Structure formats: structure tokens, C-alpha cells
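Engineer: Got a sequence here, can you model it:
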Amino acid sequence: MAKTPIWQWSAVDTAKAIRKGKVSAEEVTKAHLARMKAANPALNAVVVDLGAEALKAAKDADKHQAKGGELGALHGVPVTIKINLDVKGQANSNGVPAFKDNIAPDDSAVTSNLRKAGAIIIGLTNTPEFSMRAFTENPLHGLTRNPWDPAITCGGSSGGAGSSVAAGIGAIAHGNDIGGSLRWPAFCNGIATIKPTQGRIPAFNPTQMKGDERPLMAQFMSSQGPLARSVADVRLGLEVMSQRDPRDPWWVPAPLVGPKLKGPIKVAFAKIPADMKTDKKVISLVRKAADHLADSGYDVQEVELPDINGTWKLWCDLISTEMAVLQEAAMRQYGSADFMTALEGIKLAATILDQEGYMKAIAQRSRVLRNWLMFLEDYPVILTPISVQPTPSYNADIESPERTRELFWNDVRFMSAINVLGLPAAVVPVGLLDDKPIGVQIIGSRYREDVVLDAAAAIEKKAGTFVEQLWARG
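Structural biologist: Coordinates of the predicted model:
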């Protein structure tokens, strides 16, 4: 590790080195700020530079350690925060020019938990307008590029988070996910993540106090979470972010490690619906992940999942109905033409429900979730593609509403469907296709992030990590 540049160290190793006095928090922070200065201009991943504040926090962290103070799990470790999360004194713009002066009066729940753990916030990362595109660009901060290839998307809406941590800017990046916004950037950028169970990580922005709360199903389908370069770092980020915050009424004090499952653990390797247009090379890599699990002692069986098409449609109808009723007017008032093109594409795949239809859909969600939970009793791990196609261009969703519909319905159907269930789902890279990363999704039962991450770690142990190949390009 000594010969490896500090910015390439894992979060686990960085925290350990600082704790043992092998390196100071100030040295580590300076290394990451230097990396940000070198790599970010080509990416535009970090759009608010908090370098000055970070250096002060790092010096304070070193003084605290020198006095023998108690050290948090991320003491001195540089992290980034997605710009749709409140950081006291900074604007939560959510990528919208009209909200550029929406200054946070206090830290969000996740920001607070990261600070309590000793993390050093070095910058805020980019997101699309309203965090409602799978591609990261907005009129306020511009386009974020993928470090592997500027012609393809870095994903969204946590695209700035995914791009930055893959490039070595920060050891852990914060993101959030309502339809794939953690998992899609992990896939696109060749890194790992987990969308936790709904209620695992507390969610609250003090800027919410200025307006209405989010719609009910948006609250149930959205999760905060970490993106990182290894499964071990994702696990550490999850542990830190999951600490209690009384401002979130949905937070659940569930243990991070559940009862040990009897082996061999059965894995449902998802059959691909007949109507999905797939890329053979992508599917081949997904099968490789299944082989890695089998070689690691899992009992892998290729089976059909419980109505993936109906589950996806339920997600699309519920989220689109809530947007149409409570959010679309503001989106049309403040959103750009490109954003509206993408929004129309999402709506093209949805049925906007009336009052009775919306209430019935919420009721139906319980039945759908019950079916998945019973399936997970037999198969505690589910392995699926994130996308059945290679990563698209950086602006594919604004080519036409029809193209947006195709992306969501065909390419990433296995991804977005999981949000309506509120189940934990991780992503881990499994290989490169034309020198660009491909990852897979692992789904588990409620509050069994440990089972999901164990399976992700088993794949990672066989496949390795891939950002080192990215960094080797210079």
C-alpha cells in the first residue's frame, strides 16, 4: 500500500492507516484534493469544491486524534455528497437553476452520520435536474462524463458520484436511488454499490421544511446509499450511513448482520423475458457472474422471477402518477426542454392513475412484495442483469421519448422494478466489454444487506476490481 498513491487506497485501508498514525487526515485530504484537481476538469463530476472546508476539517481531525479523542469508522476519510442532499451552508439545487440559492440550514441525516463517523467532505457531485434522469446533465452545472469513455453516460441520477469515485476522487461517494440511481451509475462506472432496504438509512433534508414532503410512494421507493470501488468499502459506508436519525420516521433499527443462512445458499439466476432485446456479450458476462457464485459454493439455478414485468409496470405507474399530480407543474415551470423530453419518455411507458387506480395500485404493491418475499424464502439471493445492453451514449434519453421508454422498459427493467419493492439490491462489476465495465445486480430479502453483500463479495473475489485498469490508462 505504501507505494500506491493515497487517492487509490480503499476507504477501509485509509481509515486503518490514519488510525494507526501511518498517515494524517490532512495528508490524505490533500492527496484527494490533488486528484480532484487533476481528474475533475475532464469529468465535471464534482461541481462544488469544498476543498478549503475539507482541509480545515482534516486538520481538526488530526488535532482530535492527537489528543486521544475517540475516532469514528471513517475518521479522516475523504467522501463526496450528491448535490441533492443537504450540506449545511451549501445550496441543494437538485440540478435546477431556479434552486441555486436553496441554502441548507443544517445537514441532512446522511451528511450528519458521515460527519459523526469522521468523514471529510471534499465536494458535492452532479445530478440531473430534479434527480429524475438516468443521465447526468443540467443547465446549472453542465454534463458529467464517464471516466472510462466520454462518449457513454456515467449514469444517473448519482452520475457525478459514480464518475468521481471511479476516478479516485474520494474513497466513498454518497448517492440515492428511486429507480436505479445508485445501481445504474455503479454499472456505468465499474464500481460497487448497494441500494439498501427502505428504512435502513435515514433520509431527511432540512430544506424539505420549506415545502411539502415527498409523495408517499416516492418515500417508500427511494433509498440513500454508498458507492465505492470495492464491496468492503460499500459495507463500511452502509454501516456509517445507517445510524439512527430521529428526523426520519421510516428509519428501522434493524441489525446489519442477520442469522446465518444454511448452505448451500440457493441463487435464483433470473431468466430473461422473451420480449427483451439483449446483447449476447452482456448476457455472457452476467452468466459469468453466475458461474463465480457457483464456484464459490452457492447453489445457482436459472429460474423465472415473480412477474418482473408487472412489478416494473407497478413502479412506473406509481411514480409517474405521483409526479403528474404533485410535481409535474413545478418540473414544467423550472425544467429545461431536454428534461421534459426525458420526462415524456418515462410517462410514455406509464399509466397515469386516477384516485381509485392509485389506491388500488398501492394495495396491489403489498401482494407483489409478498410474492417476492416468499420467493426469497426459497432463493435468498437473486442474480439479474442491471442492463441487458451495453452502456448507452451520454444523452441517449433525450434522443426521443420513444428511446427513453425503450431504455427503461427494455434495457434496465430488472433494475427499476426493484424500487417498488423496497428490497436491498447491490451492484458489482463482473468484467469489461470493449474496455468498458459491465456489472450485475444481486437482490435479497428485507434488511438482509449482509447476504446481498456477501454474494457481491464472492463475485468480486473471482472477477476482481476494474478501476485499476482505468487508472493505468493515465
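Engineer: C-alpha only now, for contacts and for neighbours.
Structural biologist: Noted.
Engineer: helix, strand or coil for Leu285?
Structural biologist: Following DSSP: H, G, I helix; E, B strand; the rest coil, Leu285 is assigned to helix.
Engineer: need the contact list for it.
Structural biologist: Residues in contact with Leu285 (CA atoms under 8 Å, 6 or more residues apart in numbering) are Val430, Gly431, Ile438.
Engineer: Now with 10 Å, please.
Structural biologist: Asp291, Pro385, Pro429, Val430, Gly431, Leu432, Leu433, Ile438, Gly439, Val440 (CA atoms under 10 Å, 6 or more residues apart in numbering).
Engineer: my guess is Ala329 meets Met340, correct?
Structural biologist: No. Counting by CA atoms under 10 Å, Ala329 stays clear of Met340, with 11.3 Å between them.
Engineer: who's more crowded, these two?
Structural biologist: Each of Ala329 and Met340 has its neighbours counted (other CA atoms under 10 Å); Met340 has more, 17 against 12.
Engineer: That one: helix or strand, and which one exactly?
Structural biologist: In the assignment (DSSP states H and E), Met340 maps to helix 337-348.
Engineer: buried set for that helix?
Structural biologist: Asp338, Phe339, Met340, Thr341, Ala342, Leu343, Glu344, Gly345, Ile346, Lys347, Leu348 (16 or more other CA atoms under 10 Å).
Engineer: contacting residues for the last one?
Structural biologist: Think Leu348. Per CA under 10 Å, 6+ apart, neighbours of Leu348: Cys316, Ser320, Ala342, Pro401, Glu402, Thr404, Arg405, Glu406.
Engineer: and this one, so I can compare the two:
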Amino acid sequence: MNEIQQMSATALVAAIRRREVSAREALDAHLERIEQVNPEINAVVTLDPERALADAEAADRRTVSGATLPPLHGLPMTHKDTHAVAGTRSTSGSRIFADHVPVQDDAIIARLRRAGVVSTGKSNVPEFGAGSHTFNDVFGTTTNPYAPRLSAGGSSGGLAAAVASGIQPLGEGSDMGGSLRIPASFCGVVGFRPSHGVIPTPPPGDDWAWLTRTGPMAREVSDVALFMFAVAGPSPRVRPPAPVTGSDFTGPLLGDLRGVRVAWSPDLGLGLPVEPEVLAVLEGRLRVFEEAGAIVEEATPDLTDAEEVFRTTRALDFAAALGPLVREHRDLVKPEVVGNVEAGWALSAREIVAATGARTRLAAALRAFHARYDLLVSPAAQVLPFDARLRYPAAVDGVEGTGYLDWMRSACALSATGLPVLALPAGFTGSGLPVGFQLSVDHYRDADLLRLGKAFEDRTRCVDRRPEIRAGTGQRVRPVTTVAAR
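Structural biologist: Modelled structure (predicted):
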């Protein structure tokens, strides 16, 4: 990687502001890195270099004009392919939308562009973002920069691979049941699932949806804070507004772990199987918290209601969002999506009422837990990156699963709580595969969570280790230049 490709987003934006690096030079480095590594990992699936060049040149004119510069001024960025970018092919990894070119940006894209981002294309996703392994029938499989025959995770797997490999330092993903956290753990980067409404992106037709969150992924916690400063804030569609805005993420991240009450839970009290190598890395890193002055105990909130809350809410959301597509194009939709939609259609009023009661009990359990503990620490993923040819792991540590969600339960359980969660690199196995924690705090303590994460990051510096991607180690797939509306 060259010097620009190694920069954090914070450093690169600052260099552009100081005119040490131009937005055009940043874009050239970004496109060069895609050319170098993307054939091995298939992270970026659509490119629009002409549009990106025009935007970069406009950014450079603004730099010298004396105008006020936005917080992400000149930063090149591909976007998750489940997010619509006006004029750029946006497929959601589905054959139904293989040639779809939206005319309007999704809310998160509009915010990023107002913040100064130079949009360059799209990163790969599983079909409709369903599942934590990134493959689809339109673009194929995204693989892991640390081992390009293994999974990069998902659904923000294309983004995770792009960030880890130096294509870009920062980007936006989304997370229903671990779609930021699992790929962050697999690829050794940081993923952040904010509290509800902090980045308000409700789906069409449901302003009250709460399970899926939009959030950033980066190599460093400070870049996550920069992203939140740039895009967090209220939307007229989400009421009442969240009590956290972009201004809460300004200033230096001066984290301090002294006196922080940390609960370590290897299985979230649910008996979840976790691969021994994952636990070995994470348990070895608990001493980092202790040496920094934290009080670490093995404990967990009562999450017995979490699975009912997650599965019921997920099924309802899938039926609402994708039900019409499944009815019309069932043969073009992968079976996991069809199964989730059908689960939503099959829910009875009794089951929906029961899930409401379960969510109420879960909230009470979390209030009791956070009266005693400040921070919950648990595995971000139950498994190491697995063979990318699989659809999903059939078993975890010898325990057979019953479906494609079972190997993701450590992430799904925390999604059900609604808490903000930060996936953070913790270390590497003996064979060099990344392993990550997920850290969670009470509702709307998002900025505090980033400070605590930064304090851990400063003591481990996992960010300083980067993958070496060699030709011939992965699949050779080139990004497709978009058919754009001009």
C-alpha cells in the first residue's frame, strides 16, 4: 500500500484540507488499490470512475475557494450495495435488480454526500443483505483479505474487505443480526451498530422499524467517531428524535477504563457454542481491561427472551420489506430470504403479542444489568472465517445448527436488546486470522462506548497489522463499470 492508502480517514481528510493531498490524488490511490487487490477478494462490484473524477475535481476546486469544507471533504468511498445511490447501479445482490439504477439516494447516502464524500461505486452484499456471508448470483463471493479463500462475513462483507485491504479507510454498512459486527471480526476492523434513531434510516413504509441499524466500519475507532459526527442527527420520519447527535462525537476520544465495571460473557448466558480458538484469543485479551484499571467479572444479563424477540421481529420486517417481491419473483429469490418472509407471513397475533411481552421483559433485565455493569464484552462472532464455498457453517464447535441463523446467535442476541454495540479487533489466531470482541453499553451511551473502545484499541494496536494479499490466492473477479443514468 502507498502512503495515501495507509492513511486513516481522519488523517486523509485533514491532509486534503491542508492541501497536502488533493481529492484527485486520494481518488487515484483508491482506484489503484481496487485494481491491485479486488481481483483476489471481490469486495467492490460496481465502479463509476467518471462520476467520481468529476466529484473529486469539484472537491479540489472547493478546497482552494475558501468555502467552508464539510467533515468528510474529498474522501473516496464505495457504498454498500443495499443502499441506493442515484445514477449508480444498485442491485442489493439480487438478480431482480441486476440492472437497477435508482434516481434518488437513500437517506444515508444523501448524508454522506452532503458531508463531502466522493462516491465511487458499490461494495458486495449477500442477496438483500440476508446472512453473514457475502455471496450472490449477480457478483459472486467476497473473500477475506487475510485469507482470500475464506469468508469475509456479511452482510457488510464487501465493505469489511475493502476497509481491511486498504481500498478505503471508512464506509457505511448496516446491521440487523450482526451484519457490521461479524464481518468486522472476520476482517480485523471496527464496526459500529448505533442506538436506535442516532442515524435514522427507516425502511419505506415503516417509520417504526427498530431492529436494523445503519452504521460505520473503519480501521480505527477515531474514524468511526468522525463518521458519526458527519451523519448522526434527527430525521422527520423518526419521532421522538434520539438524544444523541453528531456533536456528541466531537473532540478527542479520551477513553479511560479505570474503574469501569466490565462483564465478560463468553456465551451470553445462552450456552452458545464458540470455537475454542476464538475464546482463546478473547480470554487472553481480558487482561488488557484489567491492566487499564477496569473491574472484570464473568457475568451476563438475562437474555433468555432475546431469541424470541429477534426472530419474530426479523420475520415481520422481512415480510413487510420483501413479501411482495417473494410473491412476484419467488424463483429469483434465495431460499433463506423466502424462509424469513414465510416465517413473517405465518406469525399469529398470539405470537406477535408474546414477542412484545418478551421484549418488555428483556428491557427490564437490561436495566437491572446496567445498574451493576458499565460494559458487556462478548464474542463478536462464534466462529473463525470459514470456507467461502459454504453458504454458512452447519455446526459450531461440533454443535449442529438447525438453520442459517444459529452460527450468528452471539450477534443476534445483542441486536434484540437494541443496545449500541461496537465490534473491535482483539487479536489474531496462531494462523493469522482476526478475532473480535463486541462491546455494548446502555442505550444512547454511544459516544462513551467509542471512548471505551478507543482506550482498548490504544493498548492493543491491532489496527497496525494489515493483510498481505497475493495474486492467485483468491477468486479473480473484476468490478463492473456501472451503467449510470446521466
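Engineer: What are the buried residues along the helix or strand that comes right after the helix holding Met340 of structure 1?
Structural biologist: Under the assignment DSSP H and E, the closest C-terminal helix or strand after helix 337-348 of structure 1 is helix 355-378. Residues Tyr358, Ala361, Arg365, Val368, Leu369, Trp372, Leu373, Phe375, Leu376 are the ones in helix 355-378 of structure 1 that count as buried (16+ other CA under 10 Å).
Engineer: With structure 2 overlaid, how far apart is helix 355-378 of structure 1 on average?
Structural biologist: Compared with structure 2 after fitting, helix 355-378 of structure 1 has a mean deviation of 2.0 Å; criterion: mean CA distance after the TM-score superposition for structure 1.
Engineer: Where in structure 2 does whichever helix or strand comes after that helix align, residue-wise?
Structural biologist: Helices and strands here follow DSSP H and E; after helix 355-378 of structure 1, the next one along the chain is strand 381-385. Aligned by TM-score structural alignment, strand 381-385 of structure 1 corresponds to residues 375-379 of structure 2.
Engineer: so what's the spatially most central residue of structure 1 up against?
Structural biologist: Structure 1 has Leu182 as the residue nearest its centroid, 1.6 Å off, counting by CA atoms, centre = their mean. With contacts defined as CA under 10 Å, 6+ apart, Leu182 of structure 1 is in contact with 155-159, 161-162, 174-176, 192-195, 223-227, 425-427.
Engineer: Recalculate using a threshold of 8 Å.
Structural biologist: So Leu182 of structure 1 contacts Gly156, Ser157, Ser158, Gly175, Asn176, Thr193, Ile194, Lys195, Gly225, Pro226, Leu227 (CA under 8 Å, 6+ apart).
Engineer: Aligned to it, what sits in structure 2?
Structural biologist: In structure 2, Leu182 of structure 1 lands on Leu180 (TM-score structural alignment).
Engineer: Equivalent analysis for Ala192 of structure 1, please.
Structural biologist: Match for Ala192 of structure 1 (TM-score structural alignment): Val190.
Engineer: how near is its match to Ala164 of structure 2?
Structural biologist: 10 Å (CA to CA, to the nearest Å).
Engineer: Gly153 of structure 2 too?
Structural biologist: 12 Å.
Engineer: Pick out whichever of the two has more residues nearby.
Structural biologist: Gly153 (37 against 28).
Engineer: Please name the nearest non-neighbouring residue to the residue in structure 1 that the more buried one lines up against.
Structural biologist: Aligned counterpart of Gly153 of structure 2 in structure 1: Gly155 (TM-score structural alignment). Nearest residue to Gly155 of structure 1 in three dimensions, chain neighbours excluded: Pro185, at 4.3 Å (CA to CA, 6 or more residues apart in numbering).
Engineer: Who are the packing partners of the one helix or strand the one you found maps to?
Structural biologist: Element membership for Pro185 of structure 1, per DSSP H and E: helix 183-189. If contacts are counted by 3 or more CA pairs under 8 Å, 6 or more residues apart in numbering; DSSP states H and E, helix 183-189 of structure 1 sits against helix 159-167, strand 192-195, strand 425-433, strand 436-443.
Engineer: which residues of structure 2 does the last one align to?
Structural biologist: It stands for strand 436-443 of structure 1. Under the criterion TM-score structural alignment, strand 436-443 of structure 1 matches residues 433-440.
Engineer: so how far is that stretch off the chain centroid?
Structural biologist: Stretch 433-440 of structure 2 sits 13 Å away from the centroid of its parent chain (CA atoms, centre = their mean, to the nearest Å).
Engineer: cool, stretch 314-333 of structure 1 as well?
Structural biologist: Distance of stretch 314-333 of structure 1 from the chain centroid (CA atoms, centre = their mean) equals 22 Å.
Engineer: for stretch 156-163 of structure 1, same thing?
Structural biologist: Centre-to-centre, stretch 156-163 of structure 1 and its host chain are 8 Å apart (CA atoms, centre = their mean).
Engineer: what's it in contact with?
Structural biologist: So stretch 156-163 of structure 1 is contacted by 43-46, 80-82, 125-128, 131-136, 144-147, 154-155, 173-177, 180-182, 184-186, 189, 191, 227 (CA under 8 Å, 6+ apart).
Engineer: ok so, going back, how much does the helix holding Pro185 of structure 1 stray from structure 2?
Structural biologist: Mean deviation for helix 183-189 of structure 1: 0.8 Å (mean CA distance after the TM-score superposition for structure 1).
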